[in-house]
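1. whatever this is, show me its structure:
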Amino acid sequence: MQRIDSTAIETMGIPRLLLMEHAGDAVARTVETMAAPSARILICCGTGYNGGDGMATARLLREHRYRVRVLLAGALSRLREEPARYAGMLRHLRVPVRICRTPESIRRAARWFDGADLIVDALLGIGTKGRVREPLATLIRQINAASVPVVAVDVPSGLDGDCGTPQGVAVKATTTVTFGCVKRGCLIAQGPAHTGSLTLDPITIPRELLEHAAR
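-> I've put the predicted structure just below:
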């Protein structure tokens, strides 16, 4: 899937920001089927492109009158170009953003979890390999301890998208919104237990690329 994204962006000229916007729209539409507009939504974002999808989701849900908070697992300075642009949009919309860079800072954010009606997991994507490190491991455990629905973005954070095994610890989602094509790891081994129900969205990736990848 990473190769498909790269081809869409570099060869076909589809802007990454557009892919993020469509990913955010797909996740926001799923959230809207699970929670009323007055609901309190906590979106946990990493500093990579998966986190950018989460921030795009936050922007759209805020426009739809949801009470949105964003927990960013890392410094703003670590954001890549497109996620950084979404962070700027959230700042202008006055969406509360809390930066957590240590396990202790995550524990201090416990009230944000206690006050949430639904959590969006946008911490780690399919490009993550190796055991989940801190503070993300603590954050994933905090998400799993919450007694509210969890929507994962593309794959549950910490789940190997190829073999379906947790990389030390992985989010247990109520539902996962995946993009382009279903990741094999969501269907095998421990994948289904972490993925929950599965929604597939093409996010404007050309059908020709998806069909070629499936051969």
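2. use CA for all of it now, contacts and neighbours both
-> Noted.
3. need the residue closest to the centroid of this protein.
-> Centroid-nearest residue in the chain: residue 122, 2.1 Å away (criterion: CA atoms, centre = their mean).
4. so that one touches residue 150, yeah?
-> No: Residue 122 lies out of contact with residue 150 (CA atoms under 8 Å); the separation is 10.5 Å.
5. which strand or helix spans residue 68?
-> Counting by DSSP states H and E, the element that carries residue 68 is strand 67-72.
6. contact partners of stretch 187-196?
-> Stretch 187-196 has contacts (CA atoms under 8 Å, 6 or more residues apart in numbering) with 152, 155-156, 159, 163-166, 170-176, 185-186.
7. can you check stretch 50-66 too?
-> 20-21, 23-25, 27-28, 36-41, 43-46, 67-70, 82-84, 86-87, 89-90, 93, 95, 120-125, 153-154.
8. for the comparison step, fold the sequence that follows:
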Amino acid sequence: MLQKKRGNSLTQKLYRADQVRLHEQDAAKALGVDMFSLMQRAGASVYQHCVSLFPNVDNYLVLVGIGHNAGDGYVAALAAANSGKNVTLCAVEPEREVSGDVAKAKAAWLASGAKVNAYSKDALDKADVVIDALLGTGINGVIRQEFATIIEEINHHSCPVVSIDVPSGLDANTGNTLGECVQATATVTFVGIKLGLTTGAGKQATGKLIFEDLGIGKVFAEYARSDASALDFKHFKGLAPRPVHSHKGTYGRLLCIGGNEGMSGAIRLSSEAALRTGTGLVKVFAHPESVRQISAGRPELMVSSEGLKEALQWATCIVIGPGLGQNQWSKDTFDTTMDYCQQHNKPIVIDADALNLKAVNTSFVALTDCVVTPHVGEAARLLNVSIEEIEANRFNFARQCAQRYDAVCVLKGAGSIVDNQSHSWVCRHGNPGMATAGMGDVLAGILGSLMSQGLSSEMACQYGVSIHAKAGDIVAQKYGQRGLLASDLFNTVRKLINE
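-> Sure thing, here's the model as predicted:
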């Protein structure tokens, strides 16, 4: 049995930008805090994080637009100037009138004797750190050229950038970039973490994600309903200790199906990952030409090219797809497995080539306990849309995939998403070094192993995705991202599953 730790922080919850804009006012009012005070808290926190991140720099460039985000920028600029920093503040439209709390913040900046300058490349060249307050969460169309030009120059400069709330040019709900988008070193976001900061291009643009609830987070969470959460390995207690009076059959019988001729490595990675995650018995069904290669290096695996129906009956959980291929042997194996699982209620993980076969299977019937694990290309085929459409709204298409196939969907990539048709979880861990052959095969084996040991498909996906990505981070931190192999994760996965 697996349980999540109690008392998880509020930062687990993720919100749409409109939810934050609407309910932060309700929360602030309930606590007797006016919105200008909240703006002052936000701007001051941005400056304090700049000091923490870059303690030995003196020259600040603050870039502001005209929206609410600009007010936070004026406050941050004044906090930096009052601390003795050399601050240059540039506005996209210096002479344009602003209103409300933004006007108050601008007036306080001007009252200090400071100026609002027009942007210049020279100001960027003199800066040690840039505070990005150009655009906030309200934009949802392609940004104007005057903003795009500045953002492009920022991104081509070596100066570190701290974005306020969201990187300018990012859709805060989807993580899609709206033309040019600031590639921040760090982003300080307020009150509730926005969905778009956690996955896809948004995760890349955000850099280090820093959350500040501005003292209203607990009350805000009472007003705003969240249907998405962040996944962090530290939130899990782990599996219960094994009883002394147990045997290998107590911990599941997993059947891994794949390994077509010339593609034995993928199913070998999946099956060994399952062993390292704790499955008691792992059997592999593979093409006759692949049996020797799979079994040679890992004698603990039972490998066969015959008796698929008997193996399906034997298994408590099935993984199908790694190295399966798409020839006639693949199709016959896939059809036999799907027919069996439609008649018998067994957990199954459908991965890799099995997803491609599923995408063209017009006689598809939903399975009772199913996990699908597409990357963006496979998701595009499953849903008959383009890869660009998937990447532009990963949350939406993870949900569509889960609903279309009546499954738990794991949409892989930067900020992998687990969706159970009604709630989404986004993985905080993972790194670019994991973009290498075989990583998905290892994940499939981990998920199948957890399901074979009795975890629900939903919990197995949450825990398994977290273990897989956390293991990748640990190995990358120790040895570097370049050259990271999928099989490098095995020992670390074993360590994490025992924590």
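9. filter the contacts of stretch 50-66 of the first structure down to the buried ones, PyMOL style.
-> To isolate the buried ones among the contacts of stretch 50-66 of the first structure in PyMOL, judged by 16 or more other CA atoms under 10 Å, type:
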select buried, resi 20+21+23+24+25+27+28+39+40+41+43+44+45+46+67+68+69+70+82+83+84+86+87+89+90+95+120+121+122+123+124+125+153+154
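10. the counterpart of residue 98 of the first structure in the second structure: neighbouring residues, count only.
-> Matched by TM-score structural alignment, residue 98 of the first structure corresponds to residue 117 in the second structure. A count of nearby residues for residue 117 of the second structure, using other CA atoms under 10 Å, gives 16.
11. what do you get for residue 111 of the second structure?
-> 10.
12. same deal with residue 80 of the second structure?
-> Residue 80 of the second structure: 24 neighbours (other CA under 10 Å).
13. the residue opposite it in the first structure once aligned: which element?
-> Superposed on the first structure with TM-score structural alignment, residue 80 of the second structure falls opposite residue 61. Per DSSP H and E, residue 61 of the first structure falls inside helix 49-63.
14. likewise for residue 42 of the first structure?
-> In this structure, residue 42 of the first structure sits in strand 40-45 according to DSSP H and E.
15. next one: residue 21 of the second structure
-> Assigned by DSSP H and E, residue 21 of the second structure falls in helix 17-30.
16. how about residues contacting that helix?
-> 34-35, 38, 137-138, 172-173, 191-192, 194-195, 216-217, 219-220, 223-224.
17. for the top helix by length along the first structure, packing partners?
-> The longest helix of the first structure (DSSP state H) is helix 16-34. For helix 16-34 of the first structure, the elements it packs on are helix 49-63, strand 150-153, strand 175-179, judged by 3 or more CA pairs under 8 Å, 6 or more residues apart in numbering; DSSP states H and E.
18. if you set the cut-off to 6 Å instead, what comes out?
-> Under the contact criterion of 3 or more CA pairs under 6 Å, 6 or more residues apart in numbering; DSSP states H and E, helix 16-34 of the first structure touches helix 49-63.
19. ok, back up a step: helices and strands around the strand holding residue 42 of the first structure, which ones?
-> strand 67-72, strand 118-122.
20. to residue 112 of the first structure, which of the ones you listed lies closest?
-> For these, the distance to residue 112 of the first structure is smallest for strand 67-72, at 8.0 Å, taking CA to CA.
21. that closest one vs the second structure, average distance?
-> After superposition onto the second structure, strand 67-72 of the first structure sits on average 0.7 Å from its aligned residues (mean CA distance after the TM-score superposition for the first structure).
22. I am finished for the moment; much appreciated.
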